[in-house]
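A.B. asks: Here is a sequence together with a model predicted from it:
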Amino acid sequence: MERRRWSMLLAAALMASIMTSCAGSGASGGNGGAAGGPQASGKEPAAEVPVNTGPKEITMYTAGGAIDEKVFNEMYGNAIRKKFPDVTLKYIPSGKGSTLQELLSAGTTIDIVFDSIGYAYNFRNFGLQYDMTPLIKAKNIDLGKFEPSTIEFQRRVGNGAIYSLPVWTATAALYYNKDIFDKFGVPYPKDNMKWDELYDLAKKLTRSEGGVQYVGYVTAAGSQANTNQLGLKYVDPKTGKAQIDSEDWRKFMQSIVQFFQFSGMQWTAQNSTVAAMRAMFEKDRTAAMYTNFSGGTPPDDMNWDAVSVPYYEQAPGVGPQSYPAYLSVTNLSQNKPLAFDIVAYLVSEEYQLENTKQGRATVLNNRDILKHYGEAMPKFKGKNIAAMFPQKRAELGTYSPEESIASSKFAAAFTDIITTKKDVVTALREANEAANKEIETLAAQKK
């Protein structure tokens, strides 16, 4: 599962890097480039259903380089080849010599891209987006069958066009180590708690025992902010400026850092990283609870279970935003109908059921399929599976390059606060200033 998990913060950093390196040069590779292509208008005009002009060969690509050939085949390749035995399928992962820019410069034709939501702006940057609306209509695909926020996001970033369809989404839950709760005689957490209730519970579990410092709760603060339940946006859509130095964001930051201000634990730049805190829960087994907002579940040998992510008083019953992966037919493809047939199959109930059984949750708004989550994996037997999938999710963020810049500054501010370098007000004010400087630089590079 860890190899299949895409880090939200890494995606944001890479996305910002791509934007910086390519913003002034336009796309290469014969697709029309940035000037005069779909990037210029922001929306690919609806067209008639295209006709295949090439052989039955399909190339799929991902910027998520951790998805190697073996994992790709487990996720998509084997199922596609079985369903489409007459199609020659090629897979290219991002890596040295095979970044998207390098492939386009070499004239490589890519038919389908699959990536996490964090890379949503790659198509806008390289001019590869293709409005799949005519094919969606021709195939009678009901967009209402998907988890609503995943389609609303596409309509928003595409100005009404549908450049991508979601294929699976990450789980989001509060995981807990039963052994630590049992050790200290503390009752297990419950579904539908408030964050204040979790705070009280975490305090009971933050203690030193036998020379070991136990911590009640840890989290990936950046991921928690990116998928926040309050629908907070890093950037003001009207001004294009960062807005993390606001009362709402200060309250949100405080709601996270309060868990790291108990006595007995000294946080440093080393032990406050996402990897370090995850290790505290999964490897060291000194953290009693951990929220993961972008996928991944505890190891098989842990005595664990899950409850729903606590909610905020001002947003009762609202869970974290979805963190989906998307499939996109590119405008380079000479086999658009065939490529879309593959996409249509991968979002079908047939495939979604089998994929969900393997621990990749369906994006369909179908609780009956979700009931089968992880069914093929012994580690999920007897677990509170329903807790990993909120009944109601907050609206997805924008994931624009500007938002990614502000997101990284928010995560850095979190570290500054819990390592006692700065207070919340100072840290967010300075983070906001730093974000706006980078946003201004990015805007200048686009001109």
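C.D. replies: Okay, I see it. Numbering: from 1, shown residues only.

A.B. asks: Please make it C-alpha for all contacts and neighbour counts, starting now.
C.D. replies: Fine.

A.B. asks: how many neighbours does Arg393 have?
C.D. replies: The number of residues packed near Arg393 is 21, by other CA atoms under 10 Å.

A.B. asks: same check, this time on Ala269
C.D. replies: 11.

A.B. asks: And Asp196, by the same measure?
C.D. replies: Asp196: 14 surrounding residues under other CA under 10 Å.

A.B. asks: Same question for Val329.
C.D. replies: The burial count for Val329: 28, using other CA under 10 Å.

A.B. asks: Could you find the closest non-adjacent residue to it?
C.D. replies: Ile112 (4.6 Å; CA to CA, 6 or more residues apart in numbering).

A.B. asks: got it, and Asp86?
C.D. replies: Counting by CA to CA, 6+ apart, the residue nearest Asp86 is Lys56, at 7.2 Å.

A.B. asks: ok, structure two:
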Amino acid sequence: MKSNDSTGIKWKKWTATGMSLVLATGLLAGCSGGNDPGKQENQVVRIGVLYGGPDNEPYFRQQYTDMYEMMNPNVQFEIVTAVNYDDQRYMQQKPGEEVERPNPYEEMKNLMTGNNPVDVVVIDYSMLRRFTQDNLLQPLDPHIQKDEFDLTDYVDTVIEGIKQAGDNQIFALTPTFTSSALYYNKKIFADNNIEPPQDKMQWTDILNLARQVSSGEGEDRIFGFSFNRWSNDGFSSVMSYSESLQLKMWDDKGEKMLVNSDGWANAWDTVHKLYQEDIVPDEEFMQLMYSKMASSDGSYQYDPFGGDLFLKGKVAMTIDGYYYINELRRANDSADKIENFEMVDWDVVTVPTHSSAPDIGGNIYLSQLMGINAKAPNPEGAWDFIKFSNSEDWAKLKSRSLHELVARKQFLKPIAGMDYNVDAFTTLKPIPPSSVDEERIYQDNPGIWEVQNVGREMFQKVLSGEMDTRQALAEWEVRGNEILQRMPGEGGVIEPMPMPRVTEEVTEEMPAEDTATEASGEAASEETTVDEAVTNDSAVENSASMNNASE
């Protein structure tokens, strides 16, 4: 009997899902160019993706190609991966052995220029400028003009970011993007009779506000600001603060350190002062919080917030991604179940900017950019797919996502009937992509990651008072140059470069999880089916922000 009930539940669920797909198909019927598939010739569209493997292909198809194929039975997609995770995952490295690792740019280039070139490429924003400069992509402007494809509804942040990477031309489009904002606790500001932050405020102003609302001592301390909702090490805070300044650790060839400069010194001094003044939480405070949770028997009390200081009301302002809204919503909806919890009254504004780049914000990622290969055998089929994936109807379906934002303005509305400043996520421009082959530098010298470790060590000495900023930067420069000049493998085993994050397929039986991350901040997942969108999206972490913190 139990088995029959279970079967009935599953049948109802899949029936509902099927009906949703039928409705979605009807909704999207006008997106594709083919009105009579039976009279069209069969065709293949090959899509090249940067990272993946057999386990990732079903997820990609689920998100981007299944609906199109259902509407166009004459079209079949082949998904081709430039860098296969499994090739790295199961590679066994012997002690002292130098392992040759694939260059993602060169591997994708091979897919585009080889004997069987792909039609569509899906790349990250950090690579877009190089692909356009090397004439590997077709401009989409002629297709857009020919089909009168309306882009007036596109988010300015997205279009301007794409154009600045292509010398004012459009070489790719992305249906979704990820962004962050500055979350603030309204009550903390009201209790201090201080005006809350506003959009497009600069770091100086935000940090001054943080000083004004900081109060209390010990475990009762209220911090004015945190670079993320958990306490992190000071070096990661420096990297977050300086991201839009685009300070370089080394030169374009990866041969000489550039950290002993006024720019780096100002960034270190600014963040160091925040820790000195107890404006941001440090590791000592977190240990105090954890010790408070400890019971006499050595066990710990359950923390439903996982150490989230903003939800605990311990931080007045913090930076986080769009997906954090769902975390706040769920916590507030469950407030009556949580002991000693006061609902957080919050809103968002744009992340702080620097005076030298007042319109540039970090944490904005265009990670699913779709372009047409310059040597595409089927450019028309490629464009039809890109047009479909970036259409208004597609955006309407994907606007349910609690993880990513759709690129169409009309569907960017507060979720679940909430009221907050959604424009905070779309006002600033992304950091311009570099024309330097940074990934090649990492490939040629896997040990270059040691340079960051030295920087972290030096900043810790500044925090502890063992060194001043200039002394620490000078030592970082010297030790960093030694690492840059050392050939990989000399003087010991060089730690391998961290692998990109694998996006696990989201299934009904197993929730989405993040595994190993990638350096460009690739977003995780959205909805598995139309009906299950909200459930699955809430389980996915924003890998871009996590990656940003680790850099």
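C.D. replies: Happy to help now that I have it. Given the structure is predicted, the values throughout are model-derived calculations rather than measurements.

A.B. asks: what does the residue nearest to Asp86 of the first structure align to in the second structure?
C.D. replies: Aligning on TM-score structural alignment places Lys56 of the first structure opposite Val44 in the second structure.

A.B. asks: ok, Arg156 of the first structure to Lys82 of the first structure distance?
C.D. replies: The gap separating Arg156 of the first structure from Lys82 of the first structure is 35 Å, by CA to CA, to the nearest Å.

A.B. asks: The two - which one has more neighbours?
C.D. replies: Between Arg156 of the first structure and Lys82, counted using other CA under 10 Å, Arg156 has the larger neighbour count: 13 against 10.

A.B. asks: Now the more buried one: which helix or strand?
C.D. replies: Per DSSP states H and E: Arg156 of the first structure is located in helix 148-157.

A.B. asks: The helix or strand that that helix is followed by vs the second structure - mean distance after superposition?
C.D. replies: For helix 148-157 of the first structure, the succeeding helix or strand toward the C-terminus, using DSSP H and E, is strand 165-169. Taking mean CA distance after the TM-score superposition for the first structure, the mean distance separating strand 165-169 of the first structure from the aligned residues in the second structure is 3.8 Å.

A.B. asks: report the angle between the axes of strand 165-169 of the first structure and helix 148-157?
C.D. replies: 140 degrees (axes from the mean of the first three to the mean of the last three CA atoms, to 10 degrees).

A.B. asks: What lies in contact with strand 165-169 of the first structure?
C.D. replies: Strand 165-169 of the first structure has contacts (CA atoms under 8 Å, 6 or more residues apart in numbering) with 146, 150-151, 154, 295, 322-328, 343, 346-347, 352, 360-363.

A.B. asks: Cross the residues you listed against helices and list the overlap.
C.D. replies: Counting by DSSP state H, the contacts of strand 165-169 of the first structure place Thr150, Ile151, Gln154, Val343, Leu346, Gln352 in helices.

A.B. asks: which of these has the most neighbours?
C.D. replies: In these, the most neighbours by other CA under 10 Å go to Thr150, 26 neighbours.

A.B. asks: What separation is there between that residue and Gly317 of the first structure?
C.D. replies: 19 Å.

A.B. asks: can you check Gln270 of the first structure too?
C.D. replies: On the measure of CA to CA, Gln270 of the first structure and Gly317 of the first structure end up 35 Å apart.
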